[in-house]
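> fold the following for me, if possible:
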Amino acid sequence: MASRDEIESYTNTLLEVGRFRDYGPNGLQVEGKAEVRRLVSGVTASRAFIEAAIADQADAVLVHHGLFWRGHDGRITGWLKQRVELLLAHRVSLFAYHLPLDAHPELGNNARFGARLALEADARFGEQDLGFIGSPQEPQALAVLVERLQQQLGRGATVVPGDGRPIRRVGWCTGGAQGYFEAAIAAGADVYITGEISEPQAHYARETGVAFVACGHHASERFGAPAVAAHVAAKFGLAHRFIDIDNPA
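Next up is the predicted model:
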């Protein structure tokens, strides 16, 4: 058992939350019980996830996508009211970490995603150094890398193949980081992997020869939250479980 405040202080320090300019508040977003015995992690604080965590007798939840974002008008109505109401009624604390959870060099989304592909970053790129870049053990065909990626995630990917060059440098950034493609190209990537694709990226891939792969926002961000939560649980002697709510995005 540990105090809610101890957990927040430790996790904020671990993830260096003060270092990031983010789209919403990092750390404790909804205050629940003062003492925590059971921690449940997930990708997004959806109602389905909150309900599953309550059924699992969670005292606190830790997610990547929390409830409050820059530009929200502040009203607790509709779907947001339903989620907050569940948390408050069952006294479940909500911890949310967005960019800090992406960036952690060992436990973050990008680090754990890279490990799935046997990649370790040796450099960073993009705004706030969120993009990772590294080399496979030996050059490989794009098709080999994509096959491994799809096996690891259990889903297909959208691939714009570029010019067919051997893959010597892989750039990646999980989630909705398609806007980092140009920075990945400038950093020397032969392929860039992220969660989503928008209209411009296909043209950049065809014109520069650098391949672009979109493998799903949710699918690419399933690894950081459970890694951080498992670390925190081990630190404080808590029970921990990761609950994945399927999302086609």
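
> C-alpha only now, for contacts and for neighbours.
OK.

> ok, the residue most central in space within the chain to Leu39 distance?
Nearest to the mean C-alpha position of the chain, by Cα atoms, centre = their mean, lies Glu221 at 3.5 Å. Distance of Glu221 to Leu39, computed by Cα to Cα, to the nearest Å: 19 Å.

> to compare against the first, here's the next sequence to fold:
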Amino acid sequence: MANLEELKNYCDNYLNVNKFKDYCPNGLQVEGSSKVNKIVSGVSANLELIEQAIEEKADAIFVHHGIFWDNESKTITGAKRNKVALLLNHNISLFGFHLPLDDHPEVGNNIELGRRLGIKNMTPVDDSLLWQGELKTNISDFLKLIEDKLNRAPQIYGAKNQEISKIAWCTGGAQGFIDDAIKLNVDLYLSGEVSEKTPAAAKESNINYIAAGHHATERYGIQALCSHLCSKFKLQHKYIEVDNSV
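Model (predicted):
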């Protein structure tokens, strides 16, 4: 069991949240019980996740995508009101960690995805959320591996070159970093989503681009974080998958 304030402070320090200029609050977003024994994790603070956390009698929920975002209304109405009301009525805390969780070198989304895909010599790119590493594979086998590990068929664009030895990646909606990836002289850039201009950017620069799913690429950091917290604070933990095809 953990004290909520102690858990909050530990997470803020462990994930170095003050390092990041983000467009959402990172850390404790909704305060619940002062004592935490059971935690639930998920990718996003959806109503379905909150309802299942209530059924699990969780004291706190940990997500990558929280409830509050800078580009949204500051009023608590509609669906947001319903979610906040459920959390308060059941005395459940909500923690959200966005960019700090993407970037973390031990439990982050990027390094956790790299581990699952067998990427070697993984290193973060300076002054960026990008990571880079090495592979010894071909595009056909790599696509099959992604589908097997992420349970989602990836989309491929660009040159569709067969041999892959150098890769850059960033989970989630990071397709806009493709120009930075091209500068690294990689064979392949992987992210979660694709924009209208991404296929042409990949093709014109003679690299592969894979969109493996925003949700699918960001399942693993939050689970790794909660596993770490369980070992640190002796908590119970359950990851809940709320299906999202994007």
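
> what's the TM-score here?
Comparison of the two superposed chains (TM-score structural alignment, normalised by the length of the second structure) gives a TM-score of 0.97, and 246 aligned residues with a Cα RMSD of 1.2 Å.

> was I right about the residue nearest to the centre of the first structure contacting Gly175?
Yes. Here Glu221 of the first structure reaches Gly175: they are 6.2 Å apart, a contact under Cα atoms under 8 Å.

> if we ignore the residues flanking it in sequence, what's nearest Gln152 of the first structure?
Counting by Cα to Cα, 6 or more residues apart in numbering, Gln152 of the first structure lies nearest to Arg116, which is 6.6 Å off, once chain neighbours are set aside.

> report the separation between the residue nearest to the centre of the first structure and Gly162 of the first structure.
According to Cα to Cα, Glu221 of the first structure and Gly162 of the first structure sit 25 Å apart.

> for stretch 14-34 of the first structure, measure first residue to last.
From its first residue to its last, stretch 14-34 of the first structure covers 21 Å (Cα to Cα).

> ok, stretch 189-205 of the first structure next?
Chord length of stretch 189-205 of the first structure, first to last residue, is 11 Å (Cα to Cα).

> so where is it in the second structure?
Taken onto the second structure by TM-score structural alignment, stretch 189-205 of the first structure occupies residues 186-202 there.

> now do the buried residues in that stretch.
186-194, 198-199, 201-202 (16 or more other Cα atoms under 10 Å).

> can you check stretch 70-85 of the second structure too?
83-84.

> now the terminal residues of it, how far apart.
Start-to-end, stretch 70-85 of the second structure (Cα to Cα) is 20 Å.

> stretch 99-114 of the first structure now?
16 Å.

> stretch 58-67 of the first structure now?
End to end - Cα to Cα - stretch 58-67 of the first structure spans 18 Å.

> got the contact list for whatever residue of the second structure lines up with Phe242 of the first structure?
Using TM-score structural alignment, the partner of Phe242 of the first structure in the second structure is Tyr239. Shown in contact with Tyr239 of the second structure (Cα atoms under 8 Å, 6 or more residues apart in numbering): 40-42, 223.

> burial check on the residue lying closest to Tyr239 of the second structure once chain neighbours are set aside, number of neighbours?
Spatial nearest neighbour of Tyr239 of the second structure, chain neighbours left out: Ser41 (4.7 Å); criterion: Cα to Cα, 6+ apart. Neighbourhood size, Ser41 of the second structure [other Cα atoms under 10 Å]: 30.

> pull the distance from the helix or strand that contains Ser41 of the second structure to the chain's centre.
Assigned by DSSP states H and E, Ser41 of the second structure belongs to strand 38-44. Mean-position distance between strand 38-44 of the second structure and its chain equals 12 Å (Cα atoms, centre = their mean, to the nearest Å).

> kindly report the same for stretch 48-65 of the second structure.
17 Å.

> how far does that stretch stretch from start to finish?
14 Å.
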